[in-house]
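K.L.:
Build me a model from this:
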Amino acid sequence: MNSVLPWLLFLQLVTMAAAVEPLRPGFYSQICPPAELIVRDVMKRALIREPRSVASVMRLQFHDCFVNGCDGSVLLDDTPDMLGEKLALSNINSLRSFEVVDEVKEALEVACPGIVSCADILVLAARDAVALTGGPDWEVRLGRKDSLTASQEDSDNIMPSPRANATSLINLFSQFNLSIKDLVALSGSHSIGEARCFSIMFRLYNQSGPGKPDPAIEPRFREKLDQLCPLGGDENVTGPLDATPTVFDNRYFRDLAVGKGFLNSDQTLFTSPRTRPYVRLFSKDRDEFFKAFVEGMLKMGDLQIEQPREIRTNCRVANSRTVDVLMES
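P.N.:
Next comes the predicted model:
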């Protein structure tokens, strides 16, 4: 991971913050009153269709905000002259449910054409994914606009691997002014959802030497993971990130405390003495976790950078590109 690039991006976020229009709760209350209700309604339907999908949508905010600020860039498809973020190494095997965002955008364009940004949709949908699965609800600050471009290179240089250790995660989060407590609380987003065997094959079979697993895995849990993800098996098979993958609660932290974290980047939060105290705290106090999670989500959602922006009519395509495609057809 390039350690310089995230720091330079954070400096841009800090020095240009005053030039970006301030975000605020209720941004759409006058210009598109039903906006937040529409997002939540679509997320409710998505949850009924496939519970995993709302967790996947929530994670899109993380992958969006860390790369050049919360600007919807992660949603852009590749074009002949732009390699976007969807196929970045950290995204290609983990990001999904883009069609849910499309459904939200289509409903909003019917109700309030050209008003609600794709970047704001991600922030609203992430909040709703948490609230609809039993987690906290909160007011989000809105008013973002969408980027005109995306960068696969920036995403590759910034986003962490499932193999990441606590030190690298702490360093990454600190470069975006997110504390160790923020890191651990936001990792609690893995309270819901699943991950692919691809993400843990190295951990299961080579992490502590050829053919040797991560010694931090609880032995009986390791046996279950071996059955789910056998060596040479289908790496697209998925497993739950904690024991209650459809309920947003603090079980994720309780699992880490007994060696049952699915990803290395999860379990490392307990094996590291710098992050372990927060894992213990959140495993014992659900309300403290919820409070810290909301604070972290708000801080992450404030990451912005000044650049040319717009309100996309299609979250997958910049407006100028949409016009070009229509003219060609």
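
K.L.:
When you work out contacts or count neighbours from here on, use the C-alpha atoms and nothing else.
P.N.:
Noted.

K.L.:
Name the helix or strand for Gly239, please.
P.N.:
Under the criterion of DSSP states H and E, Gly239 resides in strand 238-240.

K.L.:
After that strand, which helix or strand is next?
P.N.:
Past strand 238-240, the next helix or strand by DSSP H and E is helix 251-256.

K.L.:
So which residues make contact with that following helix?
P.N.:
With Cα atoms under 8 Å, 6 or more residues apart in numbering as the test, helix 251-256 has contacts from 188, 190-191, 241-244, 261, 266-267, 269-270, 279-280, 282-284.

K.L.:
So which of these belong to helices?
P.N.:
Using DSSP state H, the members of the contacts of helix 251-256 that fall within helices are 266-267, 269-270, 279-280, 282-284.

K.L.:
what's near enough to touch Phe289?
P.N.:
Residues in contact with Phe289 (Cα under 8 Å, 6+ apart) are 185, 250, 281-282.

K.L.:
are any of those buried, and which?
P.N.:
Buried members of the contacts of Phe289, scored by 16 or more other Cα atoms under 10 Å, are 185, 250, 282.

K.L.:
Alongside the first, I'd like the structure of this one:
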Amino acid sequence: MSFNVAALSMLHMHAGGHTLGFSHCSSFQNRIHSFNATLDVDPTMQLSFAARLRSVCPAHNKVKNAGSPLDSTNFIFDNAYYKLLLQGKSIFSSDQALLTTPKTKALVSKFASSQKAFEKAFVGSMIKMSSLTGGQEIRLDCRVVR
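P.N.:
Predicted coordinates:
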């Protein structure tokens, strides 16, 4: 994965919701309850973080709007998401998977240690994204398909 592709992948997730977002329990329930045949919680998730999520999202959750912010500074566009990811405090397994290859792990580490590097990569990725063509839809509101 090239720097810009990895940055774009992470930024798509991050800018699309992770730095300012919220996730309902149903989106990460599989990581905190009955992860697999032998483990209840995803072993890549930090245990106290998983316990906090389990308290908000019990196994048979009936609260429609229950969930969690995607990072600790959910009203600020910053690199906190990357710092939490390195600590095993990411809500989605797709985010945690960014640490499974040396190249993407290095990018996560770089963005976690430098707000400036994160912002620079974000700008470059958004410029590249704006040049996409070929029938791909760029949405102003991600919940609405035109």
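
K.L.:
now for the strand holding Gly239 of the first structure, which elements pack on it?
P.N.:
With contacts taken as 3 or more Cα pairs under 8 Å, 6 or more residues apart in numbering; DSSP states H and E, strand 238-240 of the first structure sits against strand 194-196.

K.L.:
Show where stretch 282-300 of the first structure falls in the second structure, residue numbers please.
P.N.:
Under TM-score structural alignment, stretch 282-300 of the first structure corresponds to residues 111-129 of the second structure.

K.L.:
same question, stretch 64-82 of the first structure
P.N.:
Going by TM-score structural alignment, stretch 64-82 of the first structure sits over no part of the second structure.

K.L.:
Helix or strand for the residue positioned nearest the centre of the first structure, just tell me which one.
P.N.:
Residue closest to the average C-alpha location in the first structure (Cα atoms, centre = their mean): Arg59, at 2.5 Å. Of the helices and strands defined by DSSP H and E, Arg59 of the first structure is found in helix 51-65.

K.L.:
just checking, Ser208 of the first structure is part of a strand?
P.N.:
No. With DSSP: H, G, I helix; E, B strand; the rest coil as the criterion, Ser208 of the first structure is located in coil rather than a strand.

K.L.:
so how far is Pro215 of the first structure from it?
P.N.:
To Pro215 of the first structure, Ser208 of the first structure is 7 Å away according to Cα to Cα, to the nearest Å.

K.L.:
Over to Lys299 of the first structure?
P.N.:
34 Å.

K.L.:
can you check Ser155 of the first structure too?
P.N.:
According to Cα to Cα, Ser155 of the first structure stands 30 Å off from Pro215 of the first structure.

K.L.:
next one: Gln227 of the first structure
P.N.:
17 Å.

K.L.:
Next: Asn319 of the first structure.
P.N.:
For Asn319 of the first structure relative to Pro215 of the first structure (Cα to Cα), the value is 50 Å.

K.L.:
Comparing those two, which shows the higher neighbour count?
P.N.:
Asn319 (16 against 13; other Cα atoms under 10 Å).

K.L.:
rewinding a little: what separation is there between the residue nearest to the centre of the first structure and Gln304 of the first structure?
P.N.:
For Arg59 of the first structure, the distance to Gln304 of the first structure - Cα to Cα - is 18 Å.

K.L.:
cool, and Leu281 of the first structure?
P.N.:
Taking Cα to Cα, one finds Leu281 of the first structure at 31 Å from Gln304 of the first structure.

K.L.:
Same check on Glu288 of the first structure?
P.N.:
Distance of Glu288 of the first structure to Gln304 of the first structure, computed by Cα to Cα: 27 Å.
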